[in-house]
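In: Kindly generate the corresponding structure for this input.
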Amino acid sequence: MTDHALTGRTFDAVVIGAGAAGLVTSSGLGLLGARVALIEKHRFGGECLWTGCVPSKALIRTAQTLSDARRGNLVGLPATEIKFDFQQVMQSMRETIARIQPHDDPETIRKKGVTTLQGTARILGPGRVAVDDQELASKRIVIATGSRPTMPPIANLQETGFLTHESALELDEQPRRLIILGAGPIGLEFAQIFNRLGSEVTVVELLDRILPREDAEMSDHLREILETEGIRFLLGHKAIAAACLDEGREITVRGADGAETRITGDEILVATGMRPVTQDLGLETVGVELDEHGAVLVDAKMKTTAPEIWAAGDVTGKLLFTHVADYQARLIVRNMFFPFRARADYSRVPWATYTDPTLAHVGLTESEARQRHG
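Out: I've put the predicted structure just below:
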């Protein structure tokens, strides 16, 4: 349900985007008694609920259970190969989403004093936001529009067809052979999920190692473990072309030595990164500046380059984690209405890649510490 007849309504704050950052910001302000409008174009709950944390961890749990059963002999139990139905696995994942979804439902949010709107938002000018054919007035605006998968410049990729981590969650038929482009956290988590479910997985990475933001020794050790499970890696290879075959798809990759290799698979999953969603928001009308990657520029208080406009979450391009979006949103709530301003500090942010084993760290890696402190 969406509130109607809002033309001419004035709010203390308008929040654009109902993912983690937008939900925390609007709920926090609403509970403080502010008059808040929360606008969402697609589904309330954002990436974490629908295409990120929740579904991926549900699939990881299923894949982990299968792997544990196969290795039962290591703990005195019979090694067991569990028969399963891929559609039932995917349905279980969707049921997990459905159980959690009510926490982010518009009705739940409205109980916190927030007005919810479903539609496309655009900033018309200072203090003015359009939602489809309605116009809202608000002195303060928060941009929390998140991010979406990047598309690498690969010849014929669009024509060939591909998956992202989002569309992979819509599969009802398991690919026998899966090509994954990108060896970052998303690519590796999906690689291990599908490998443990029985797919033949090949991971292509432009760099010479996986997880470049992690400690090199630890990421190399993780790669070795994943290789023993049967995942194939082509590191230092650039995907240059895609093509459809009579049975499946093909990716052509080029190594550092210039040699080209063709890889065939049933599906191609692109996991080469995320980019901020800032298009068609009208940011140029109010002077909100973007960085070279298209992220909204914010200071340590989460204020943009435009007066009375804040931003939080993936759209800021800082660290693309749900807990960072939550942290930034809480800073906005504090800084918007309280005199003692808080500043963001990302020096001790914990993060993890949910492979098995999990690779996690807090603060600087060894190489980063040596670069910074000698």
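
In: make it CA atoms for all contacts and neighbour counts henceforth
Out: Fine.

In: where exactly do the helices run in this structure?
Out: Here the chain has its helices, by DSSP state H, at 20-31, 46-50, 53-70, 86-100, 106-110, 157-160, 165-168, 185-197, 216-228, 322-337, 366-373.

In: Mind listing residues that contact the fourth one?
Out: Helix 86-100 has contacts (CA atoms under 8 Å, 6 or more residues apart in numbering) with 49-50, 54-55, 58-59, 62, 169-174.

In: Out of the helices of the chain, which is the most enclosed?
Out: With neighbours defined as mean count of other CA atoms under 10 Å, these peak in mean count at helix 20-31, which reaches a mean of 26.

In: mind checking how far it is from the chain centre?
Out: 19 Å (CA atoms, centre = their mean, to the nearest Å).

In: For residue 150, which non-adjacent residue is closest in space?
Out: In this structure, residue 150 finds its nearest non-sequential neighbour in residue 274, 5.1 Å apart by CA to CA, 6 or more residues apart in numbering.

In: mind giving me CSV with the helices of the chain and columns for distance to residue 131?
Out: Converted to CSV, the helices of the chain look like this (distance: least, CA to CA, whole Å):
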stretch, distance to residue 131
helix 20-31, 16
helix 46-50, 18
helix 53-70, 29
helix 86-100, 27
helix 106-110, 16
helix 157-160, 31
helix 165-168, 26
helix 185-197, 33
helix 216-228, 45
helix 322-337, 22
helix 366-373, 44
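
In: Before we compare anything, build this one as well:
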Amino acid sequence: MPDTLTPDICVIGAGSGGLTVAAAAAAFGVDVVLVEKGLMGGDCLNYGCVPSKALLSAAKSAKAHGPDAKIGVEADFSGASFASANDHVRSVIASIAPHDSVERFEGLGVNVMKAEARFTSPDTVLAGEIKIRARRFVVATGSSPAVPPIPGLSDVDYLTNESLFELRKAPEHLIIIGGGPIGLEMAQAHSRLGSRVTVIEAQKALGKDDPELAAIVLSAVKQDGVEILEGTAVQSVSSVDGLIQVNADSSKGAVTVKGSHLLVATGRKPNLDGLGLDSAGVEVERGGIKVDKGLRTSNRKVYAIGDVIGGLQFTHAAGYHGGLVIRSILFRLPVREDRVNMPWVTYTSPELGHVGMSEEQARKRHGDKVKILTA
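Out: Next up, the predicted model:
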């Protein structure tokens, strides 16, 4: 391999958005290099959508139908049955992985490099020892769990979505900090698979969804045995007698919860470290890389898509961004990101779907012109 590559497009990150751009560009015969330092498929395949929905499927079957060997639910909720459910998660990942693999994308004509990518100038990326000077760059490095600076948290063995699916035995008592989609999905799944579960949320659980519909979901999750503590702010975490103790404050006073395991599900942060964005002249704001409506950064050669720009951090949003970028780079068509009608779903039982503006957002934008219809 030469010391310097000069492709038409260099994509950094092999998650949903990056793979979309790489595959589409290669299909049009464009010279494209894809750089990924971690696992192909990104968070969705390895730590997010796929494993979480596989575990939810096992838990749903356990609740509705009892034993189902096909998805790892045995006759009882012993450690072995939870391990079998985990085996099901691994098998689902393994069945999808070939579609996102290095081999498949090289077969499509993509030059895949397993290395860490770093900008060294506005038009150059260093991947390992190879320089890449491309006509356009697409940063699609995704996001990672955002871990809040809670006193004592670093002193205990806490879980995130990147380590949760490694468990082979059902937690005796799983404490979850965060009552968003990830927290509630995993709370219900683990409760149905035999764990005691407590969710601690500083504000309102499922606070970004319609409150009336969220209330239905929360009621169902509670009926599955999950304890949900809303309006409860965590103050510190410690290890006490072999258990993890979470100390929190609520409007009713101090709250102490002790459990065997702790899952931190308090949101996501963009993966920016080590990219050398300053060298590229790419501006960063609090939520991630700053882009215009066409997903271009302050460096006109560089686009950024998906979780790394903040906002709606969904796999399908990253794929949508990838399509826009292809239209802009390959066909030089004007594109404009539109987040208004972006759907999302929380895969609890019942599932909670959302598309378009909330009532609050609609009234803020359109005032008294808004009419609300309910069934």
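
In: Tell me how the two chains score on TM-score.
Out: The TM-score (TM-score structural alignment, normalised by the length of the first structure) is 0.93; 359 aligned residues with a CA RMSD of 1.5 Å.

In: Counterpart of the residue nearest to residue 150 of the first structure over in the second structure?
Out: Correspondence of residue 274 of the first structure to the second structure, assessed by TM-score structural alignment: residue 268.

In: ok, that match to residue 202 of the second structure distance?
Out: Residue 268 of the second structure sits 16 Å away from residue 202 of the second structure, going by CA to CA, to the nearest Å.

In: same thing with residue 137 of the second structure?
Out: The value you get for residue 137 of the second structure to residue 202 of the second structure, if CA to CA is used, is 39 Å.

In: Residue 66 of the second structure now?
Out: Counting by CA to CA, the gap from residue 66 of the second structure to residue 202 of the second structure is 35 Å.

In: got it, and residue 184 of the second structure?
Out: Counting by CA to CA, the gap from residue 184 of the second structure to residue 202 of the second structure is 14 Å.

In: cool, and residue 239 of the second structure?
Out: Applying CA to CA to residue 239 of the second structure and residue 202 of the second structure gives a distance of 21 Å.

In: shouldn't residue 250 of the second structure be in contact with residue 256?
Out: No - contact criterion CA atoms under 8 Å: residue 250 of the second structure and residue 256 do not qualify, at 10.5 Å.

In: Read off where stretch 23-33 of the first structure ends up in the second structure.
Out: Counting by TM-score structural alignment, stretch 23-33 of the first structure sits on residues 19-29 of the second structure.

In: Map residue 138 of the first structure onto the second structure.
Out: Here residue 138 of the first structure is matched to residue 134 in the second structure, going by TM-score structural alignment.

In: mind listing what its match touches?
Out: 5, 6, 7, 8, 9, 10, 123, 124.

In: if you set the cut-off to 6 Å instead, what comes out?
Out: Neighbouring residues of residue 134 of the second structure by CA atoms under 6 Å, 6 or more residues apart in numbering: 6, 7, 8, 9, 10.

In: between the residues you listed, which has the most around it?
Out: residue 10 (28 neighbours; other CA atoms under 10 Å).

In: can you tell me which residues contact it?
Out: Applying CA under 6 Å, 6+ apart, the residues near residue 10 of the second structure are 32, 33, 34, 134, 137.

In: Residue in the first structure paired with it?
Out: With TM-score structural alignment as the criterion, residue 10 of the second structure matches residue 14.

In: swap in residue 51 of the second structure?
Out: By TM-score structural alignment, residue 51 of the second structure lines up with residue 55.

In: where's its match relative to residue 190 of the first structure, distance?
Out: 11 Å.

In: just residue 159 of the first structure next, same as before
Out: In terms of CA to CA, residue 159 of the first structure sits 23 Å off from residue 190 of the first structure.

In: Also residue 272 of the first structure?
Out: From residue 272 of the first structure to residue 190 of the first structure the distance is 13 Å (CA to CA).

In: Please apply the same query to residue 253 of the first structure.
Out: 20 Å.

In: One more: residue 221 of the first structure?
Out: 18 Å.

In: do the same with residue 30 of the first structure
Out: 37 Å.

In: The residue mapped onto residue 121 of the first structure from the second structure: what's its closest spatial neighbour, skipping adjacent residues?
Out: Counting by TM-score structural alignment, residue 121 of the first structure corresponds to residue 117 in the second structure. In space, and not counting its chain neighbours, residue 117 of the second structure is closest to residue 127: 4.5 Å by CA to CA, 6+ apart.

In: and what of residue 353 of the second structure?
Out: Using CA to CA, 6+ apart, the closest residue to residue 353 of the second structure is residue 345 (4.3 Å).

In: isn't that neighbour right next to residue 352, touching?
Out: Yes - counting by CA atoms under 6 Å, residue 345 of the second structure touches residue 352, with 5.5 Å between them.

In: Tell me which of these two has more neighbours.
Out: residue 352 (18 against 13).

In: What lines up with that one in the first structure?
Out: So, by TM-score structural alignment, residue 352 of the second structure is matched to residue 359.

In: Surely residue 248 of the first structure touches residue 268?
Out: No - in this structure, residue 248 of the first structure is not within contact of residue 268 by CA under 6 Å, at 9.3 Å.
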